[in-house]
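In: Just the structure for this:
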Amino acid sequence: MSILSNLSRRASKLLKSKNATGVLAVARPSMSTTTTSTNLKEVLAELIPKEQTRIKKFKQQHGNKVIGQITVDMVYGGMRGMTGLVYETSVLDPDEGIRFRGYSIPECQELLPKAPGGGREPLPEGLFWLLLTGQVPTREQVDWVSKEWASRAALPSHVVTMLDNFPTNLHPMSQLSAAVTALNTESSFARAYAEGVGKAKYWEFAYEDSMDLIAKLPCVAAKIYRNLYREGSCIGPIDPGLDWSRNFSNMLGYADDADNGGQFAELLRLYLTIHCDHEGGNVSAHTSHLVGSALSDPYLCFAAAVNGLAGPLHGLANQEVLAWLEALRTELGVGEGEEVSDERMRDYIWNTLQSGRVVPGYGHAVLRKTDPRYTCQREFALKHLPDDPMFRTVSQLYRVVPDVLLEQGKAKNPWPNVDAHSGVLLRHYGMTETNYYTVLFGVSRALGVLAQLVWSRALGFPLERPKSMSTDGLMALVGAKPR
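Out: I've put the predicted structure just below:
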């Protein structure tokens, strides 16, 4: 079935989501009409005025409607469950998982164009087109993005010099953040704002910066990897005939991966697609949104997002999971090619929980089912590395851990999330440097937060400034007596 007929079939299909009160609501991408132009900026220029008009009318008619309530627990609990910002590119449903412009991960795997020559995983270029436009792109449109990013990829010399002079004990995420910050010398948005450009054109310069930054990120990330783990060897040139992920794979040092059917490049395509966005309330997305609301340029916004992603409760979790898996196998005395019984694994998990520790990679702040990002990585492993010892351990944990967590009764979500799987796949293909894993997460996350940033400027979102209160003020507000 063709992409167009798939879109036609889907046009009449309702997507399930929940509003702030938990009532089922109908939601569909608002920009699903196919556009034939291969120039992404031209497509946006056509879509933005229509969306501006639609939202202006909606605000005029419903701007004073109440959409929820805030409790004291929410205020102290990290604002969990508060509906407080608009984020266009993705929505996380507790039961359905992440949807990119209304499309689930399996649907994106089916509909988005693949790499020529038998690729099976979606190209991140196609996902970026979808995030920006709400439209599933054609092969020609995705090829345009690949070539456009290749043409913008060169790094300024001062950033290369800075990366080459970083000490080897500086964490890869710190290097990524610093390099992205330094790249803002190239910011079209900052220059245009300084020259007094009108607000109506903000999105155009945010778009140019976002395209430039996404194009350059694999070069920055590969340079960091080569400097830290490959004795500073050259990252090599960008090939304009290859897709973004394939070029990234080559620069990392996996150019000979073609002899293995290009599996690492395929893994990168999947990884960079599924980690790109997770609605607007997570730390990296919200940080980018917040900093952008001050009209900081996209480089500074994304650098701030990287710093949030570097936290152990966010992007750094994937390396922590792999370290825990390796420690588990060591403590249980599991050698290569060996396994332990489910009963012994169950005892280990119980001992872990009873000692006050957690099982990393299980549970999620929002999701209440197995993370679809975990599932698609599991399917990749079942196809390409079913006998990998670490993958077999991950599969065994999937059988054992949810039942233990349910029996314990404390976990709201006993199912695995994306971090429970990603490190195992990277390790299988020889990327054993766990400190680097979150850099890959960061390269992917740029697609989502920068797509949203373009729309934030197009829709004229204002400076974000929520009200804060002291504990005494909050007590007085609810009629409690301060001690």
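
In: can we go C-alpha only for contacts and neighbour counts from here?
Out: OK.

In: List the buried residues of stretch 431-441.
Out: Within stretch 431-441, the residues scored as buried using 16 or more other CA atoms under 10 Å are 431, 432, 434, 436, 437, 438, 439, 440, 441.

In: meant to ask about stretch 148-158
Out: For stretch 148-158, the neighbour count (16+ other CA under 10 Å) marks 148, 149, 150, 153, 154, 155 as buried.

In: mind putting the buried residues of stretch 431-441 in a markdown table, distance to residue 224 and secondary structure included?
Out: Below are these laid out as a markdown table (distance: CA to CA, whole Å; DSSP: H, G, I helix; E, B strand; the rest coil):
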| residue | distance to residue 224 | secondary structure |
| --- | --- | --- |
| 431 | 14 | coil |
| 432 | 15 | coil |
| 434 | 14 | helix |
| 436 | 9 | helix |
| 437 | 12 | helix |
| 438 | 12 | helix |
| 439 | 9 | helix |
| 440 | 11 | helix |
| 441 | 14 | helix |
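
In: run this one through as well so I can compare:
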Amino acid sequence: MSTLRTSIRYINLRAAAAVGHQVRHSSQALRARLEELIPQKAARLQTLKKEYGSHPVQTTTIAQVVGGMRGMKAMLWEGSELDANEGIRFHGLNLEECAEKLPKARNVDGSEGVMLPEAMLWLIMTGEIPTTEQVEGLAKDLAAQAALPEYTLKLLEGGLPSSLHPMTQLSIAVASLNHDSKFAQAYEKGVNKKELWKYAYEDSITLLAKLPAIAAGVYKNAYGKGLGARKCAELAQEGGDWTQPLALALSGGEERKGWADCLRLYLALHGDHEGGNVSAHTSHLVGSALADPFLSYSAALNGLAGPLHGLAAQEVLTFVKTMHDALGADASDTDIEGYLWDVLNSGRVIPGYGHGVLRKTDPRFTALAKFGSSSPTLSSDPLFRLVQRLQAIATPVLQKHGKTANPFPNVDSQSGACMQHFGLEEAPMYTVVFGVSRALGCLSQGVWSRGLGLPIERPKSVSLRVLEEGVKGAGAGAGQA
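Out: Got it, this is the predicted structure:
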């Protein structure tokens, strides 16, 4: 452990030497910037409501109502926008631009790493590219609050059965932090609703600070591996960036070259994906009832745990491993193509392909593939290489099959192979890491929702009878009720 402490202190001292006095006074710079931005955006929102409140956004179809509200524009989400053909954009910036412009990690050997999740948080929350000094100040603020309260530690150190699914453990631990919620306390005291965003911000930073330690605690409790929650928090408080302590905790304290950067990239890429996905929408819905950030994000994690949302990466990894075992390391393209056709002809799907919105290769897949290809060890990993080959083979097969709207790979087809290469082999933990990441966007929007005074979410539901009567009234005819 002495080597680890030396490494982390080196990173911290290097940052401190670079910015000196400014770092010691910039930990609340993000909050101060929001103080300036929220009134400006609130004024824009009021103008829209007053002058264009009756302006239609789109016509809702029956297919959207009965099809999971697919494509229905019905909520305000500030952090990012997902375009079917262009992919994800964070305040107008695509992922390549984010990777280029956002401040990056500085490795122990002095080399430049990947974009920092803390930088992505600043961008999502403000719409602005932060300076290196601002990101280091934010990282320092997160590190100062990394320790978990004893009641949460007790849950993660034997209070919850090890057989409980890691996502359930994560959700319970996050919800437990509600015990000391500044937001809940402020609301109970009758604080002016216009001021509630400040307490939502404090809770959000607190939760983000503690999520790495919680994830480390879940790993230790579920699998008996890693350094656990207490040690992860201790490493965080010694300095460095938000991700490094988690990377070390998950590796059991082993310095695995490339692992921290892989994790940083994963956390930044998954930080937000507009507001309509299950976890984001859930956090928005629960938060609209003025539940505090701990409760709203705990609810979001329960949605993320669903097989159709956050569990996809582990399903892909199982599929790729099974294929590798069946075909062997020397499989030809023809062998792989035949295997894929056997899967499709048996009525199964090829996991990791297709997306609810995207109609192109997921830019997050591309970013992870680029990272892996530049890594000396990951680029030679058999499963990583098989995933890259699948991209060229599976898409034409799916196009010929004709039953997949988007025959291109999504990020889940890549992420599992990356994490298992660096030693995180327990697939249920992939969703836990996803849960650490998605907090960046969900909690940012929670702050903005309170800053803009958004109301409780309450859409109108309709029955089949109402839909049928509406169609009959339009003269189109419909089946009997």
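
In: coming back round to it: of all the buried residues of stretch 148-158 of structure 1, which comes closest to residue 276 of structure 1?
Out: Proximity of the buried residues of stretch 148-158 of structure 1 to residue 276 of structure 1 (CA to CA) peaks at residue 149, which lies at 16.7 Å.

In: ok, the counterpart of the closest one in structure 2 - contacts?
Out: Matched to structure 2 by TM-score structural alignment, residue 149 of structure 1 sits across from residue 142. For residue 142 of structure 2, the contact set (CA atoms under 8 Å, 6 or more residues apart in numbering) comprises 205, 206, 208, 209, 242.

In: I'd say residue 112 of structure 1 and residue 125 touch.
Out: No. Contact criterion CA atoms under 8 Å: residue 112 of structure 1 and residue 125 do not qualify, at 9.2 Å.

In: Those two: which is more packed in?
Out: residue 125 (27 against 23; other CA atoms under 10 Å).

In: counterpart of the more buried one in structure 2?
Out: Correspondence of residue 125 of structure 1 to structure 2, assessed by TM-score structural alignment: residue 118.

In: what's the answer for residue 85 of structure 1, then?
Out: Checking TM-score structural alignment: residue 85 of structure 1 goes with residue 75.

In: host element of the match of residue 125 of structure 1?
Out: In this assignment (DSSP states H and E), residue 118 of structure 2 forms part of helix 117-126.

In: SS state for residue 89 of structure 2?
Out: Under DSSP: H, G, I helix; E, B strand; the rest coil, residue 89 of structure 2 falls in the strand class.

In: Give the aligned range of the longest helix seen in structure 1 in structure 2.
Out: As assigned by DSSP state H, the longest helix anywhere in structure 1 is helix 202-229. Alignment of helix 202-229 of structure 1 against structure 2: residues 196-223, by TM-score structural alignment.

In: Report the buried residues of that stretch.
Out: 196-222.

In: sorry, back to before: need the contact list for the match of residue 125 of structure 1.
Out: 135, 138, 139, 242.

In: Now the buried members of those residues.
Out: Among those, those classed as buried by 16+ other CA under 10 Å are 135, 138, 139, 242.

In: mind listing what residue 374 of structure 1 touches?
Out: Contacts of residue 374 of structure 1 by CA under 8 Å, 6+ apart are 416, 417, 418, 419, 420, 421, 422.

In: Show me which of those is closest to residue 165 of structure 1.
Out: When those are ranked by distance to residue 165 of structure 1 (CA to CA), residue 422 comes first, at 30.2 Å.

In: Residue in structure 2 paired with that closest one?
Out: Per TM-score structural alignment, residue 422 of structure 1 is aligned with residue 415.

In: Relative to residue 311 of structure 2, how far out is that match?
Out: Using CA to CA, to the nearest Å, residue 415 of structure 2 is found at 12 Å from residue 311 of structure 2.

In: Now for residue 198 of structure 1, how many residues are close by?
Out: Neighbour count of residue 198 of structure 1, defined by other CA under 10 Å: 9.

In: in structure 1, what residues pair with stretch 179-187 of structure 2?
Out: By TM-score structural alignment, stretch 179-187 of structure 2 lines up with residues 185-193 in structure 1.

In: Just give me how far the matching stretch sits from the chain centre.
Out: Relative to its chain's centre, stretch 185-193 of structure 1 lies at 25 Å (CA atoms, centre = their mean, to the nearest Å).

In: Show me which positions of it end up buried.
Out: Judged by neighbour count using 16+ other CA under 10 Å, the buried positions of stretch 185-193 of structure 1 are 187, 188, 189, 190, 193.

In: Out of the residues you listed, which sit inside helices?
Out: Members of these lying in helices (criterion: DSSP H): 188, 189, 190, 193.

In: so where do the strands sit in the stretch 1-150 of structure 2?
Out: Shown for the stretch 1-150 of structure 2, the strands assigned by DSSP state E, counting those that start in this stretch span residues 81-83, 87-89, 104-106, 112-115.

In: Contacts for the last one, please.
Out: Put plainly, it is strand 112-115 of structure 2. Here strand 112-115 of structure 2 has contacts from 98-100, 102-107, 261, 264-265, 268, using CA under 8 Å, 6+ apart.

In: Give me the buried positions along it.
Out: Those buried within strand 112-115 of structure 2 under the rule 16+ other CA under 10 Å are 113, 114, 115.

In: Quick one: residues contacting residue 362 of structure 1.
Out: Taking CA under 8 Å, 6+ apart, we find residue 362 of structure 1 in contact with 413, 414, 415, 416, 417, 420.
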